[in-house]
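Peer 1: Can you look at this prediction? I've put the sequence above it.
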Amino acid sequence: MSPLRIASFCSGFGGLEMAVQAVFGGQTVFHADPDPGASKILAHHWPDVPNLGDITALDWCQVAAEHGPVDLAAMGFPCQDLSLAGLGNGLRPGTRSGLWLHCAAGIEALNPRFVVIENVRGLLSAPAHSDLEPCPWCVGDRGDEPVLRALGAVLGDLADLGFDAEWIGLPASHPAVGSCHERWREFILAWRTDADPHDLGRHRGARDDAEAGGRHESADRGDAAAVAERLMFLPTPVASDGDRASLTYSRGNPTLTGAVVNLLPTPLASDGGLNRGSSAGWGLRNTSKTLDAQWVAADGVDYGPAIRRWEAATGRPAPCPTEPGAKGNRRLNPVFSEWMIGAPAGHVTAVPDLSRKDQLRAIGNGVVWRQGAHALRLLHGRAVHNPAHLAAA
């Protein structure tokens, strides 16, 4: 089969595309992201892929005419109005998260066979433009049915456009992913009702992986909860790390900066870098202890097990978590945040002329591609076992 042609909306640093391509292969036809920092990252890694910029300013019919048919549209539209850390304005016209309506317009015009969507857990509870679940006291069906709200609006819009869908929420710390932070995200895989989800599985042999993963889906929440009880996770990298570097807590939750600057032993500016320790990982110069053996914060929280689990999953040792800041203070090292999110080394931090603030914002807004890939395998397994498609297997 020919490679999937992928259209990327609200692209960020390209993490969701990495997840799609890891499972299904494919090539990106265009990006669409107006953020100056994200644009630099996209141009650096994909110089031959056009960035169409602001989706609110696009004539989607013209885009379809100029770039030809696409097989899959991938998008992680802005989460600011859905996230618990935001203002709670929800999925409404005029909000940042209301950009979903422009994404839906793009889907209608491009008419891809498949759609992949990623967003925060607040998608389950934030208010929405749709009358599907219009009020906070009557969301969801009574009984064991889930609350949908903004997610319900997205699924309803997809249904109006002729798509069926499966969705799942899981943390980056899921055992099959192994991240050192929790970062719960919701993922949607949708397909046109006249398309066959098996077609996705014919790329890169993904079908077998997806079906194997799908058999274990029912244990996802239990496994994740068990892991959370055993390990203390580092705070998730967030876009505000670049603006709130001095804060230990944000909205009652510990910040990543607040956690890492209190790790023991604290690296000194005079250390000048890291040496490979003889037995326990990356050691600081001129010290007898290794940093890897001392992932313990000043308050006694031991982050070591989670750090070592992500090192094993990525095959990369954890970088130094802090770097020299103003007045001799230590601050969060963007290279450490990049490692936490699972992006390739230097994918964000080695991009020329990208400020530290833009690096941290791109990382904090990005997708953990390993998490996305696992979610897509599970969702694809569900899709191909949908009764409507069993006959096409």
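Peer 2: In hand now; what should we look at?
Peer 1: Please count neighbours and contacts with C-alpha atoms only from this point.
Peer 2: OK.
Peer 1: The nearest residue to residue 76 once chain neighbours are set aside in helix, strand or coil?
Peer 2: Nearest in space to residue 76, with sequence neighbours left out and distances taken as CA to CA, 6 or more residues apart in numbering, is residue 118 at 4.7 Å. Here residue 118 is strand, with the state taken from DSSP: H, G, I helix; E, B strand; the rest coil.
Peer 1: Please list all residues in contact with residue 118.
Peer 2: 16, 75-77, 185-188 (CA atoms under 8 Å, 6 or more residues apart in numbering).
Peer 1: ok, second structure coming up, stack it against the first:
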Amino acid sequence: MTELRFVDLFCGLGAFHEAFKKRDGFKCVLACDLNDKVRDIYEKNHGLKPLGDIRLIDPSSAPSFEILCAGFPCQSFSIAGLKKGFGDAKNGNLFYEILKFVDSKNPPMVILENVKNLKSHEGGNTYRVIEKSFLDRGYKFSARVLDSAHYGSPQSRQRIFMVATKYREFAFPEKLGAHKSVSSILDRGDPSSWDDSRYYLVEKNTKSKPFKPRIIYN
């Protein structure tokens, strides 16, 4: 069976990698993330040491691959952030680092993930820039906001997924149906084997510190 190779850009702890591990026939050939502690955890979980700053990676030196995955930094587009978008010198322009890999390797499929607010950022202009970037390169482009609660997760987390494909338009999966409860993923085990001391704070740590009132003047 021929393996499909993928790269995991801005890999974090490896959500994309974990998803591919649930299916046979996929192999990660490159990952990268700026956070050194995250890279250590990724290596322990997935057996591959990610590279560091994507801006220091030469895409032409990367192994060949069929799928590019990137959950690129979302602070620039999120409601909680400053919503600077592509104007954010630190995070917003990292999307163009993804395009460098696309231009160098011309992969058949690109999967991008970000906050759902990206589609409405700057009146939709940010999303249109991303879409046009792939259409101009000969890709078909599809996008949809998905909620993790509809796909087997006990957590509700809405994110936009954008998929660019060379040969045919991507069809997003239908909802799986019933939501999964948190209790369904907990490992209850044998209560008699529990070490209660691990789950209780000592009394001195549970007491509140005295409140000191302060008057704030203009």
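Peer 2: Nice, thanks for sending it over. Keep in mind it's a predicted model, so treat the numbers as computed, not measured.
Peer 1: Superposing both, give me the TM-score.
Peer 2: In this superposition the chains share a TM-score of 0.77, using TM-score structural alignment, normalised by the length of the second structure; 199 aligned residues with a CA RMSD of 3.2 Å.
Peer 1: how about the residue nearest to residue 76 of the first structure, what's its partner in the second structure?
Peer 2: Residue 118 of the first structure maps onto residue 113 in the second structure, with residues paired by TM-score structural alignment.
Peer 1: separation between that match and residue 204 of the second structure?
Peer 2: Going from residue 113 of the second structure to residue 204 of the second structure by CA to CA, to the nearest Å gives 44 Å.
Peer 1: thinking again about what came up before, of the contacts of residue 118 of the first structure, which ones are shared with the second structure?
Peer 2: Mapping the contacts of residue 118 of the first structure onto the second structure (both residues aligned by TM-score structural alignment, their matches' CA atoms under 8 Å) leaves 75-77, 185-188 still in contact.
Peer 1: of the residues you listed, closest to residue 54 of the first structure?
Peer 2: Residue 54 of the first structure lies nearest to residue 77 out of those, by CA to CA, at 11.8 Å.
Peer 1: Name all residues that make contact with the closest residue to the closest one other than its chain neighbours.
Peer 2: Leaving aside its sequence neighbours, residue 77 of the first structure sits nearest to residue 10 (CA to CA, 6+ apart; 5.6 Å). Contact partners of residue 10 of the first structure, counting by CA under 8 Å, 6+ apart, are 31-33, 55, 75-78.
Peer 1: Which element, helix or strand, includes the nearest residue to residue 162 of the second structure once chain neighbours are set aside?
Peer 2: With CA to CA, 6+ apart as the criterion, residue 162 of the second structure has its nearest non-adjacent residue at 4.2 Å, and that residue is residue 143. Following DSSP states H and E, one finds residue 143 of the second structure within strand 140-147.
Peer 1: Around the residue nearest to residue 162 of the second structure, how many other residues sit close by?
Peer 2: Using other CA atoms under 10 Å, residue 143 of the second structure is surrounded by 19 other residues.
Peer 1: Counterpart of it over in the first structure?
Peer 2: So residue 143 of the second structure corresponds to residue 167, using TM-score structural alignment.
Peer 1: Pull the contacting residues for the residue positioned nearest the centre of the second structure.
Peer 2: Per CA atoms, centre = their mean, the C-alpha nearest to the average position across the second structure is that of residue 71, at 3.7 Å. Contacts for residue 71 of the second structure (CA under 8 Å, 6+ apart) come out as 9-11, 112-114.
Peer 1: So which of these is the closest to residue 124 of the second structure?
Peer 2: residue 114 (14.1 Å).
Peer 1: Rebuild the contacts of residue 10 of the first structure as TSV, extending it with secondary structure and distance to residue 199 of the first structure.
Peer 2: Shown next, in TSV, are those (DSSP: H, G, I helix; E, B strand; the rest coil; distance: CA to CA, whole Å):
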residue	secondary structure	distance to residue 199 of the first structure
31	strand	23
32	coil	26
33	coil	28
55	helix	28
75	strand	20
76	coil	23
77	coil	26
78	coil	29
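Peer 1: between the residues you listed, which has the most around it?
Peer 2: Most surrounded of those: other CA under 10 Å gives residue 31, at 27 neighbours.
Peer 1: For the stretch 101-250 of the first structure, which segments are assigned as strands?
Peer 2: Along the stretch 101-250 of the first structure, counting by DSSP state E, counting those that start in this stretch, strands occupy 114-120, 163-171, 184-192, 249-250.
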